[in-house]
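> structural data only, the sequence is not supplied:
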């Protein structure tokens, strides 16, 4: 047990010494102009890179990703139809589809599915 603890202490100190050496020898520049500027295919950007994006477009993409994952969860349900109890399969699939329909109804009520305002 003493050997394991001594070996772990040696490894700990050796790794800390290596991290300190790499920290002092690195050529890190905090305010480099090229690193702070936005990258646009190797050229300087023609306009501001900090333009605001459409929040509505972001919400539509999040809704799409959520329903895309839910579609991916529906596909295994189809393949398990042959191997499970019909009543249990119907009950679980109806609960899952009801939750999906309630979610899309809620988004429709909140006018999240309208692309133009």
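Thanks, I have the structure now. Everything numeric here is computed off the predicted structure, so don't read it as measured data.

> from here on, just use CA atoms for contacts and neighbour counts.
Fine.

> would you map the strands across this protein?
For the chain, no strands turn up when DSSP state E is the criterion.

> separation between residue 58 and residue 16?
Going from residue 58 to residue 16 by CA to CA, to the nearest Å gives 44 Å.

> one more to weigh against that first structure:
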């Protein structure tokens, strides 16, 4: 037990020393405007690179991603019809689809699917 504790402490100490050395050695002291600006094919940037992002668009994108993943979960259901009991297949499929439809209805009722 003491050996395991000693090995763990030595490993943590070595890791800490390496991370500290890497941080000190990798520090860039030269900072100029060109290296801190976003790259636009050698031209001066026309505007700020930190433009505000539409949270509405982000919400729509996340909802799309969630439903897209759920569709990939639905696709194998049809191929397992011959391998399982019809009752268990039907009940599992219906429960999964019901959960999806309830989630869609909730998003719709909260107004998350309206673009404007």
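Yep, that arrived. Predicted model, so just to flag it, every value in this text is computed and none were measured.

> list the residues that contact residue 57 of structure 1.
residue 115 (CA atoms under 8 Å, 6 or more residues apart in numbering).

> how does it look with 7 Å?
By CA atoms under 7 Å, 6 or more residues apart in numbering, the contact set of residue 57 of structure 1 is empty.

> from residue 89 of structure 1, how far off is it?
36 Å.

> next one: residue 7 of structure 1
56 Å.

> of the two, who's got more company?
Neighbour totals were compared for residue 7 of structure 1 and residue 89, and residue 89 leads with 16 against 11 (other CA atoms under 10 Å).

> translate that one into the numbering of structure 2.
In structure 2, the residue paired with residue 89 of structure 1 is residue 89, using TM-score structural alignment.

> how about that match, what does it touch?
With CA under 7 Å, 6+ apart, residue 89 of structure 2 has these contacts: residue 81.

> quick one: it from residue 44 of structure 2, how far?
Counting by CA to CA, the gap from residue 89 of structure 2 to residue 44 of structure 2 is 60 Å.

> cool, and residue 58 of structure 2?
Residue 58 of structure 2 is 28 Å from residue 44 of structure 2, by CA to CA.

> the equivalent of residue 55 of structure 1 over in structure 2 and residue 61 of structure 2: what is the separation?
By TM-score structural alignment, residue 55 of structure 1 lines up with residue 55 in structure 2. According to CA to CA, residue 55 of structure 2 and residue 61 of structure 2 sit 10 Å apart.

> which residues do the two both contact?
Common neighbours of residue 55 of structure 2 and residue 61 (CA under 7 Å, 6+ apart) do not exist.

> which residue is most remote from the mean position of structure 1?
Using CA atoms, centre = their mean, the residue of structure 1 lying farthest from its centre is residue 2. It sits 44.4 Å away.

> for structure 1, which segments count as helices?
2-25, 33-36, 55-79, 86-109 (DSSP state H).

> what's the burial count for residue 59 of structure 1?
By other CA under 10 Å, neighbour count at residue 59 of structure 1 equals 13.

> just give the closest residue to it, not the sequence neighbours.
Counting by CA to CA, 6 or more residues apart in numbering, residue 59 of structure 1 lies nearest to residue 112, which is 7.6 Å off, once chain neighbours are set aside.

> do residue 113 of structure 1 as well
residue 107 (6.6 Å).

> so how far is residue 86 of structure 1 from residue 32 of structure 1?
For residue 32 of structure 1 relative to residue 86 of structure 1 (CA to CA), the value is 64 Å.

> cool, and residue 66 of structure 1?
For residue 66 of structure 1, the distance to residue 86 of structure 1 - CA to CA - is 28 Å.

> alright, calling it a day.
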